[in-house]
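[1] what follows is a predicted protein model with its sequence.
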Amino acid sequence: MILYKLISIQLNKLKYQKQKISPMKMHIFFLNFYLLLITISRSQLIYRNFYGSFTSTNFDWNIYQLDNNGYSVASCGLKNMLIMNECTQSFNSLTSKTFELPLHDLINLSFKLWMQLQSYEDRINSVSYSFYLYIDNELYLIIQNSLYTFTNDCPPYGSYEINENIAHSSTSIQITMVSDQKSWGFSEFTLNVVSNTQNIWELVYQSLDQRFLSMITLNDGWMTNNIVSQQIEQCTDFYFLRSTGNNFIKDFVLKVHTKISLNLRVLIFNLASPIIYFKIDNQLVATQTSNSYVQSALPLCSKFIVMQVRITDFIHNNENLRIEVTTSADGSISWFGIRDFSLFIDYIKEEYQCKDFNIQPFDGCFSNQYDCNFGCSNCVNGICINCLDGWYLDPQDICIPLCGDNMLMLNEICDDGNSIPYDDCHHCQFSCPLNCILCVFGTCKECEKSYFLIENKCTPVQQNCENFVDQIETGFFNNWTNYFEKNGFQCQPNSQQLSMLQQSKQYNLLQNNYCGLAIISSFSICQFPDFLNIQHYQQDRETGCEEDYKFSPNKRQCVQTCNCQDLVSQQTNDCYICIQNCQLECLICLQDKCYACFEGWQLVDNKCQQICGDNQIALTSNEQCDDGNQIIEDGCNECQFECGSFCQLCDKELNCIICESNSQTVKQFKCKPICGDKIVINGLEECDDGNDIRYDGCI
């Protein structure tokens, strides 16, 4: 509206000038006219109300009165006006409204003020009445009917047009009007915002900018008393974040910048002439004080005071930013809050061809300059035209390495030069052999049921048992093969071992899957008489086998003997008493590798391992129990019985067998400290004088 009037003034000057207009004046006129058009294009209407013959349903402001007389709509020809009903002239009525605003630098406020005209007695007695306009609780304008000319266009009321351009940048605005006149009002109210700021700032953070706040997230909260405050309170028709102390702190992480600007509204309650201290990165940059609040017979929100903090063009280039607001409020009798926070950083103009926000080379853009992708020999603006040898160009203009050329490129893990599946490498990625359920880097660790792992292949059991020759070639030997190959052979289990095996869950599995062989490995080692060893020794010499090698009558060649030069003689070693063997906990041992374990033992990498927590007690191990959990004081912890207090050894029923020293067994197989041993057990004994004499101070 105000911009339209300014343009009209310029056009009228041009129309009614009597003297000849020079070319320079004409140029200046059109320049001003162009600037006005730019300003109009940046103007945005926020609110428009109380025009024409409106009714009371149009009223959307807040009224605060002592006598609750409300308001009325008075008629003035074809137009209406809003009139506050008061009984006295003592600032009895005020009206207020808060508006949410977009980013801006200027507001234009226009409305028609109505006040009851001075009577003859008022003029004789020099009685004057005033109207007060507050912007964000700051007194902005005072209109006295004795000093301003009111038009007498609707007796007994006169009107005065108010049109103000006000510098303002906060994301909300509260407009408050009050008068000491008995009858006053307004109409034709319009609010516009104008943005004249050049595009040199980037908004990076904005919060607490809505009039109504239903909740405040942890990210929008501010730190006070080492706690992130999310406490919401209301004052008139807006909400704010309240501090329980006297300060607020918030940290930010910013991208590359050289300057910052910010806006923050601080509200102080129940404190006259408060002071606020504003710090950036622990540096004091602003100190403000104010004593401006709305003067009325009805105090608003404990006479709250609003101070607007606006920091512009502050030199700052650190990634981390800390903002701190400290006030003179004590947090109890007087308190403070904040709202309408906005943080800006400056744009940094960069000279670059491309920007992919990483430092990876050969991805089309490096160091903000175009480059070629992996495998590309010629590219334009990061787009590949031709690929290197061994690469081909896909439809997305990306070079892909050729798989099957025996060359490792880019994301190829392996390349065996063929497309055969199940051969450890397929499509240039590791692959599992057929019928393998667990493999690592193409090497099989575990085959499916009824398959044996032989030379990284899962071979069916039936195939291994077809004939004796196959058994020799694959390593599945019977008694006599073991006799010829070693200085002893692996025998059948004795009766005690067989009984233990039959109780195992794996017994049926073993019987049904190993070709009916009568031998179950690793139970015992049978030695032959010395003359047989001598016979083998002589036979090896006759065949001319080198040292550490022996003649194999089955293979008809010299084979390497067990290397026991390290003198290691442990049952868990592959070489025990110079005889290749599995550990005692193994049920099935083939080619010195274990394929089945005792009950409670887990097969890991062809070794039997005791695993505490698998809910199985490993036979012949040091496990006393295994309840499958790590709960303390449930009777079993770390696979050992949890005996009672002062108990050193107990059975599976937790009955104590051996008590600790200085303790003795009592009923129900429990232990308790010995009274009379001159040793005081804290928590159970108060004293111990080594006797049972009464009345000697300890009994």
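    Everything's here; your move.
[2] use CA for all of it now, contacts and neighbours both
    OK.
[3] which residues of this structure fall in helices?
    Secondary structure of the chain by DSSP state H: the helices cover 2-16, 23-41, 120-124, 461-464, 468-474, 479-485, 495-502, 507-513, 530-543.
[4] in CSV, list those along with mean neighbour count and distance to C586.
    Formatted as CSV, those follow (neighbours: other Cα atoms under 10 Å; distance: least, Cα to Cα, whole Å):
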stretch, mean neighbour count, distance to C586
helix 2-16, 12, 97
helix 23-41, 13, 88
helix 120-124, 10, 117
helix 461-464, 15, 19
helix 468-474, 14, 20
helix 479-485, 16, 17
helix 495-502, 12, 11
helix 507-513, 14, 12
helix 530-543, 13, 27
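[5] ok, which of the ones you listed comes nearest K112?
    Among these, the nearest to K112 by Cα to Cα is helix 2-16 (13.5 Å).
[6] helices and strands around the closest one, which ones?
    Using 3 or more Cα pairs under 8 Å, 6 or more residues apart in numbering; DSSP states H and E as the contact test, the elements touching helix 2-16 are helix 23-41.
[7] can you give me the strands in the stretch 101-250 of the chain?
    Assigned by DSSP state E, counting those that start in this stretch, the stretch 101-250 of the chain shows strands spanning 106-116, 130-135, 138-144, 151-154, 157-167, 172-179, 183-194, 201-207, 222-224, 227-229, 232-235, 238-242, 247-253.
[8] included below, for side-by-side comparison, is a second structure:
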Amino acid sequence: MSLDWQFLNIDPSNIITQCGSEQIIGGYNKFAKQHAATKLLQLPPHYRLKISLNLYIIDSWDGIEFFQVYVDQLLVYNVSYSGLDGTDYLCGQGSRKDSINQISIEFDHTGLTVFIYLTSTLDDNALDESWGFKNFKLFLFLCPPGCLACNSQDRDVDCNTWMLAHSSYTELVFGNFITDGWTIINGDQNKWQCHTIPTICGKEKCGIDTQLRLTLLNLPVHTQMRIKLMYLRVGTWEWRDQFKTTVDQELIWESPLTSLPNYLYGICDPTSLDVLINIDMVFPHFLSNPTVFFLNNLDGPYADESFGARDIQIFIKRLICGDKVVQLYEECDDGNLLPFDGCFGCMFSCVDGCSVCQDMICLGCFEGWIYLEQEYNCEKQLVQETSYNNYQMQCSDHCLQCNSGICQVCENDYLLEDNYCVQLEKIDLYICGDQIAPYTLMECNCDQNCEECVNTICYSCKSNLKLLDNYCIGTCGDLVVQESEDCDDGNDTEFDGCFHCHYSCPLGCNNCEKGMCLDLCLPGFHFMNQACSTICGDSIIAGNEQCEDNNTQEYDGCYLCKFSCPINCYECFEGTCINCNIGFQLIQNQCSNVCGDGILQIEEQCDDGNEDSGDGCSKTCQVEIDWICNQGNDCAFVKYPQLMCEFIEQNNQYQYTRIKFSQEVQLLSDINYQDAIELSIVDLNETDYNITILEVQSAQYQVTSDVEYILQIQIFTNQLQYPILTVTLTEQLYNDNLAPLVNTVDYLQLNQPNYLSTQQVEIAKTVQLVSKVSFLSIYVLSIILMILGNALSFWGMLDALQQQSYLKFINVLYPQTLIIYFQSTELISMQSLLDSVANLSEKTSLLKSPYIESYEKFQFYQVNADITEGFKAEILVFLALFVFYISSLILERVISILEMSSFLQGFPKFVRFLQRYQRKLNKQIKKFDRSFIQSTLLACSWDLIFMAMLELSSNHDFSYYRSYVRLTITFIILIMIFLLILQQISGVITWKRQNLDQYWFKKQPFFLLIKKILIVSVLVFYQREQIIQTLLMTLINAFYLIYVINMKTTEEFEIQIKNIIMEASLTLFTASTVINWDILQRYFEYKFIIIVSWVQMFFLVSVLILYLLFELHEIIIQIKSKITKLIEKRISRHKSNEERQTQNKENGLQKENLQTQKIIFAVQTVNQIQIKQ
């Protein structure tokens, strides 16, 4: 099930559906009106195609609605279907019947590529009627080996003479499509894409007056030319509009192309009228520098009539001497290279010595040859000349004495026979009794090996010799080499080097010495290992070969160059069967079994004595699906188990799929079944992915079980947008009735790989580190502000930043860059903050909670759906605050007691220190009022609301007491939130008495709380609706941003700026996540999604950095204020000291003056007394 398929007018992201127990392409609510599935494939040289598929007809087809299959320009399948013909419900509407139809189509085809187009004439939506398909298979009838182009009638010698002279525009990928080669006149030179199919020219690119020209140079000698191309016809071509091809200004081919139907729905765009046409033209041609033109006589504008082209190939037919086909420049062709046999080098030839040869008939001879008129032959003349009375008489060669040209005496070792001297085999062989003894009188004695000789007649021979024709000769075959023998190998085998005790050449050898072949072999023999041997399979019948069919197929009439009978043949002659075995019939020289005769043959899986299908044994004697036949004729219906693959989830860069079966299955061989699972990803090298098999329940030997395997898949490339996983089982599995799997191969569409290069991962981790440092820095600065007296700053900052941590729960497939970044946002939540301080969950058994699995993105981040897990963090927060408050009260009371202690009365400075600390402590206790608790609740409200909503969406087992506890906590939280809302609503009636801007600012916590409730509700309750979830969150953030912008206040301007920055970043982030929707993934390349993710990360990190700067600014102001107060305090104290010193001086002067006055008054008093006296 390869999703290299392209689809018209339908989203391909979830095109694979479940129909009954099968996964199919399309199906219910998928393929219907105006929908089509297409595929473009590049094929090896072939002459015929066969297509098979399983077609699913779903719901109410009307009987006049057709399923259609186009292959290039041909409508090869157009059959109507009716919903009334269905047998059972599969996957459509429950009240209607569906059907599965097996389609098989076979047709001629020779193009380099094939465009397959599956569609229907349905006129209603997919809810009412639909279709789907599975097990699409394409079979090729290939050309003979070595052939680049052929048709169904071609033999090897017919097609292997085609040579590719030019090829262009054959690439399938638009990015690799090269436009060089042809010159385009009056048209667009650029490439164009029609429904992912790249072409030169194209819709509205080329049309009226456009010409395509190509000149080929220095072509080898040839007799024919063949031009193949795929032509894209677009628009409203009329009957008089024609496509033309000229070669060297000669019209080769023209056709209006209007008789060919358009595709039912346009491929270039939904309203387009178009069709791809495979054209193949063959014509005589022999010029070496031809110029080819593609022309047309279109008369309308490009918008109405246009065209495109691709897959242009030009072949030439070469001359091959020896193919037994007389072609141009050849006088003859006898298929061999033997001279003087009438045809040599594909030219007429005559016998050796012929000087005038015409049509293989010799009409004259060279000098030294005698022309035999009766035989049209030449005979070599071997003569010597003698002169007699100026008249030259010619004697035959090797003649010593001749009279009037008639030889009378021959040279030594030659015998006079018919006026010619013929060489003798033995120089010692003389004829006794011819009354001629030119050399010796011993010629009439008996053979030297004769033991009893009388009057030249031998009566007996020496031992080991036998008498034959008055000669004593050795016994050939006794392994003893006698004088009359060259050799003796003890056998009568010919061509083994010694035959009849004389040296003989091996079979096929033309030149040998003493039985050993030298190097010259006869045609059809090859010199190997010092011998001439034939090679079976070289297409030449020689030596002991009876036939040659150039293959090693047994039972095809010729096997290993010996005649062989077809299988199951009883009697045959030279590979041709005459009679077959019982139970078989002779069809086209093959003995085929007689299906339906009740006799089970080797080729038959069953034979129940009839030719009816549907009873378990089909009309071709094959066991039907979901049937088991015992002994070949006892068939019972048993549902076959089925291999099923399904997608589970995608976790970051890992994708998880499941292999399972529709029934319990078992192994019938004792093996580790994991080794029998072959996994691959279509169009990917094995180095580009890693697949790990995790056993859930393995297949067991002779024990049925629910077998299941989990596959963990990691893909190391983004080359494929939607990879296809292929699962192949090399070992069959069986159910408890020994029924085998109905399929051992399955396909599964995977999600888009979430893969980053090493460099991108490092960059993302760097951004994550910046984010973590920013978070921690903001925490530290907020704590410093708390120490400096701004206790609410920490809660406000935490409340604002927590919004970022919830963005990761948006249920879209984030790229790995954002997944890495979101790991840093875990520092923001209250739960993570407390866990980072102390891992109390693991150290305190009282705080442990059972893990309840969540769903979708919450499951991905392993969020515990048990509310008690998250609520304990909030309890710890408020418990810590309560302990702090009680401790402060106790400490204040202790200080009051110490102040009144008599023991400390002797330490006035320490008492004053305690009094100062008591005043500060009282000041902090007064701040710990209801507003402080409210601020704390608001800061924790993100987690509280999230826990409550997640608990409400979880399943509950009311037989377990913890369910009641969890729901009680949930309702307590909701009541607290409701009370907070009520408290914030107070004063709404009197808002007109206040300044509107001040009212909006004071009610900001209320609007923020409403926003939190809405955001968390959308995240939790719309977790499975990514489109609605994203749109609602964007809308909520946008409305809140508008509110923040319109909230004008001069008192808290800095807070407003921070809010605007935060809300703007959140709005932009949620709006930009639309590119991560499943339905839009196919429209964006993964590189583009990564780029957008960098921009999104920039938004979020920028907010953190700006918040950090604001906090630094606030700290600087606070520190500056503290320093200013300290300086003022010191100056005030210094002034106070100076005033005190001045006052003391004045008091001293006053005392001195008073003392002086007292002295003066005393003196005056004494003087007065003395005067009175």
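    Right, received. Where do you want to start? Here the structure is a predicted model, which is why all the values come from computation and not from measurement.
[9] TM value for the aligned chains?
    After superposition, the two chains reach a TM-score (TM-score structural alignment, normalised by the length of structure 1) of 0.37; 291 aligned residues with a Cα RMSD of 3.8 Å.
[10] can I get the strands of the stretch 101-250 of structure 1 in a markdown table with mean neighbour count and distance to C387 of structure 1?
    Formatted as a markdown table, the strands of the stretch 101-250 of structure 1 follow (neighbours: other Cα under 10 Å; distance: least, Cα to Cα, whole Å):
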| stretch | mean neighbour count | distance to C387 of structure 1 |
| --- | --- | --- |
| strand 106-116 | 21 | 58 |
| strand 130-135 | 18 | 68 |
| strand 138-144 | 15 | 70 |
| strand 151-154 | 14 | 85 |
| strand 157-167 | 16 | 61 |
| strand 172-179 | 21 | 59 |
| strand 183-194 | 21 | 56 |
| strand 201-207 | 15 | 42 |
| strand 222-224 | 20 | 55 |
| strand 227-229 | 16 | 56 |
| strand 232-235 | 14 | 62 |
| strand 238-242 | 22 | 60 |
| strand 247-253 | 17 | 42 |
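[11] these: which one's closest to I345 of structure 1?
    Among the strands of the stretch 101-250 of structure 1, strand 201-207 sits nearest to I345 of structure 1 (Cα to Cα), with 5.3 Å.
[12] what's the closest one packed up against?
    Against strand 201-207 of structure 1 (3+ Cα pairs under 8 Å, 6+ apart) you get strand 335-346.
[13] could you check the angle the strand it packs on makes with strand 238-242?
    90 degrees (axes from the mean of the first three to the mean of the last three Cα atoms, to 10 degrees).
[14] buried ones in strand 335-346 of structure 1?
    For strand 335-346 of structure 1, a neighbour-count test (16 or more other Cα atoms under 10 Å) marks 335-346 as buried.
[15] what's the answer for stretch 644-658 of structure 2, then?
    For stretch 644-658 of structure 2, by 16+ other Cα under 10 Å, it's 644-647, 649-658.
[16] ok, these vs F946 of structure 2, which is closest?
    When those are compared against F946 of structure 2 (criterion: Cα to Cα), the nearest one is N651, at 22.6 Å.
[17] show me what contacts that closest one?
    When the contact criterion is Cα atoms under 8 Å, 6 or more residues apart in numbering, the partners of N651 of structure 2 are F860.
[18] cool, and I973 of structure 2?
    Listed by Cα under 8 Å, 6+ apart, the contact set of I973 of structure 2 reads 944-945, 948.
[19] and it, how far is that from S841 of structure 2?
    Distance, I973 of structure 2 to S841 of structure 2, by Cα to Cα, to the nearest Å: 21 Å.
[20] on that earlier part again, dump the buried residues of stretch 644-658 of structure 2 to a markdown table, plus distance to I783 of structure 2 and secondary structure.
    Shown next, in a markdown table, are those (distance: Cα to Cα, whole Å; DSSP: H, G, I helix; E, B strand; the rest coil):
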| residue | distance to I783 of structure 2 | secondary structure |
| --- | --- | --- |
| M644 | 57 | strand |
| C645 | 54 | strand |
| E646 | 51 | strand |
| F647 | 48 | strand |
| E649 | 42 | strand |
| Q650 | 40 | strand |
| N651 | 37 | strand |
| N652 | 35 | coil |
| Q653 | 38 | coil |
| Y654 | 40 | strand |
| Q655 | 43 | strand |
| Y656 | 44 | strand |
| T657 | 48 | strand |
| R658 | 50 | strand |
